[in-house]
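Visitor: what follows is a predicted structure for the sequence shown.
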Amino acid sequence: MKLFSPLNYLRIRHSEKKWYDFIIPSLGAVLAMAIYFFCHDQIPLVGSSGLIVQVNGLLQVLIGFYIAALAAVSTFSNSSIDEVMAGDPPTIVEKFRATKVKVELTRRRFVCYLFGYLALMSFILFSVGLVAILLGKMISAWIIGLSSLEVLWLIKTVFVGFYSLILINLIATTLLGLYYLSVRFHQSSL
């Protein structure tokens, strides 16, 4: 589906990329879940000083940055960014005339995929946070009405894990994107 095509970034293959996409975010999410599980009374999720409100404030800025970075990278007039990436270039399998083709990515294509992905994921995380802010108290009351505080605590812990997974993925991928914008674009392909 075209609306979610920025998720094609996850189809890019490279030996280091799995660390930024899955391993670091998963470890961070497990750590966040453990911290929340043991300190849930001290860490508010919603409210004026809650985690989600603070992250949504940051995401409002980042969404614009990601879109601006995507536009800038798309229009850079530097021929070196249109070369296939040096060393072991990342690849993606694309369909071309009913045939699947493994394509080595240029710096421009890789960074465009990266910032498109970041823009979409930050918008999704912002939307999840907005729904949690607007409906969190109502959902909590409904869960307590059906079961107990322990079940609510467990559901909130799982939510923190899911939310942290996406957030830490955004942070790791943003740092990778900043590396390419600030360092790799200005180095030779050697």
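Guide: The structure has been received and is ready for your questions. Numbering: from 1, shown residues only.

Visitor: C-alpha from now on. contacts and neighbour counts both.
Guide: Will do.

Visitor: which secondary structure element contains the residue of the chain most remote from its centre?
Guide: The centre of the chain is farthest from one residue, Gly145, which by CA atoms, centre = their mean lies 34.0 Å away. Element membership of Gly145 [criterion: DSSP states H and E] is helix 107-146.

Visitor: one more structure, for comparison:
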Amino acid sequence: MNRLLTPLVYLKVRHPVKIWYSVIYPIMFSAPLSALLVFAPIEYTVVGDNGLVETFNALLALLIGFFIAALAAVASFDRAGMDAAMLGDGATLSLPDRSEPLVLTRRMYLCLLFGYLTLATLATYIVFAIANVMLASVSPPAVGLSAGTYALARGGFIFVYCFLIGHILSHSLLGVYYLAWRTVIFEKKVLGNE
């Protein structure tokens, strides 16, 4: 079981701005989107056919393949700079067998990031696909909920789902930024590194 959850090691990575990508940006994404969805003046389906979960899960299914491909590319990317320490405040990882935190190289960080994104996206997809099937036919009277309690549960469900989507998207964009800009263009053009 330990090996299956190894990608969660990314949660132990420390960096001064990591909280922005893990919590703040996802809240900035999910709070207004959830409010818009909860208080929307139009009728729409959250779960079931053509609902919110089904629509976003289609995106998640595509992202899983992208993250696996990105992980393979990063792991085998033949460039000396990939095995150098990250510039500025580098990311670190505390390991039980080391007294000092491990300073991550670009390759290490990106492998941890894309491994984590693969697992997080796969887990989100599976959990909400099951929720989509199970909740598709649920209505407030069927489960004995008042209209207010049902609305609160629906709003909470939407917020949690949007938060997880925002969490995955913010880390995805961080990974793309790092691969597309920091690792190649920034260092070559700005710093003059080859």
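Guide: Looks like it arrived, so ask away. Since we're looking at a predicted model, the values are computed, not measured.

Visitor: rewinding a little: how about the residue farthest from the centre of structure 1, what's its match in structure 2?
Guide: Under the alignment by TM-score structural alignment, Gly145 of structure 1 pairs with Val143 in structure 2.

Visitor: now the helices: where do they sit in structure 1?
Guide: Secondary structure of structure 1 (DSSP state H): helices located at 17-18, 24-39, 51-75, 107-146, 149-182.

Visitor: can you find the partner of Leu58 of structure 1 in structure 2?
Guide: By TM-score structural alignment, Leu58 of structure 1 lines up with Leu59.

Visitor: check contacts around the residue nearest the centre of structure 2.
Guide: Residue closest to the average C-alpha location in structure 2 (CA atoms, centre = their mean): Ile168, at 1.8 Å. If you count contacts by CA atoms under 8 Å, 6 or more residues apart in numbering, Ile168 of structure 2 has them with 117, 120-121.

Visitor: ok, it to Ile64 of structure 2 distance?
Guide: 11 Å (CA to CA, to the nearest Å).

Visitor: can you list residues touching both of the two?
Guide: Contacts common to Ile168 of structure 2 and Ile64, judged by CA under 8 Å, 6+ apart, are 117, 121.

Visitor: for stretch 51-67 of structure 2, which positions count as buried?
Guide: Buried residues in stretch 51-67 of structure 2, counted by 16 or more other CA atoms under 10 Å: 52-54, 56-57, 60, 63-64, 66-67.

Visitor: next one: stretch 174-191 of structure 2
Guide: 175, 178-179, 182-184.

Visitor: cool, stretch 118-135 of structure 2 as well?
Guide: Buried positions in stretch 118-135 of structure 2, judged by neighbour count with 16+ other CA under 10 Å: 118-122, 124-125, 128-129, 132.

Visitor: average gap between that stretch and structure 1?
Guide: Here the mean offset of stretch 118-135 of structure 2 against structure 1 after fitting is 1.0 Å, by mean CA distance after the TM-score superposition for structure 1.

Visitor: over to stretch 54-68 of structure 2?
Guide: Counting by mean CA distance after the TM-score superposition for structure 1, stretch 54-68 of structure 2 comes out at 0.9 Å.

Visitor: show residues contacting that stretch.
Guide: 47-48, 114-115, 117-118, 121-122, 125, 128-129, 132.

Visitor: contacting residues for Gln42 of structure 1?
Guide: No contacts exist for Gln42 of structure 1 under CA under 8 Å, 6+ apart.

Visitor: ditto for Lys102 of structure 1
Guide: 91-94.

Visitor: again, but for Gly47 of structure 1
Guide: 53, 133.

Visitor: distance-wise, check Asn132 of structure 2 relative to Ser146 of structure 2.
Guide: For Asn132 of structure 2, the distance to Ser146 of structure 2 - CA to CA - is 21 Å.

Visitor: check the gap between the counterpart of Leu27 of structure 1 in structure 2 and Ser170 of structure 2 for me.
Guide: With TM-score structural alignment as the criterion, Leu27 of structure 1 lines up with Met28 in structure 2. Separation of Met28 of structure 2 from Ser170 of structure 2 (CA to CA) stands at 10 Å.

Visitor: these two - which one has more neighbours?
Guide: Ser170 (20 against 13; other CA atoms under 10 Å).

Visitor: which one is that one nearest to, not counting chain neighbours?
Guide: Tyr21 (5.5 Å; CA to CA, 6 or more residues apart in numbering).

Visitor: returning to that earlier point: between the helices of structure 1, which gets nearest to Asn8 of structure 1?
Guide: helix 107-146 (7.2 Å; CA to CA).

Visitor: list the helices and strands the closest one packs on?
Guide: helix 51-75, helix 149-182 (3 or more CA pairs under 8 Å, 6 or more residues apart in numbering; DSSP states H and E).
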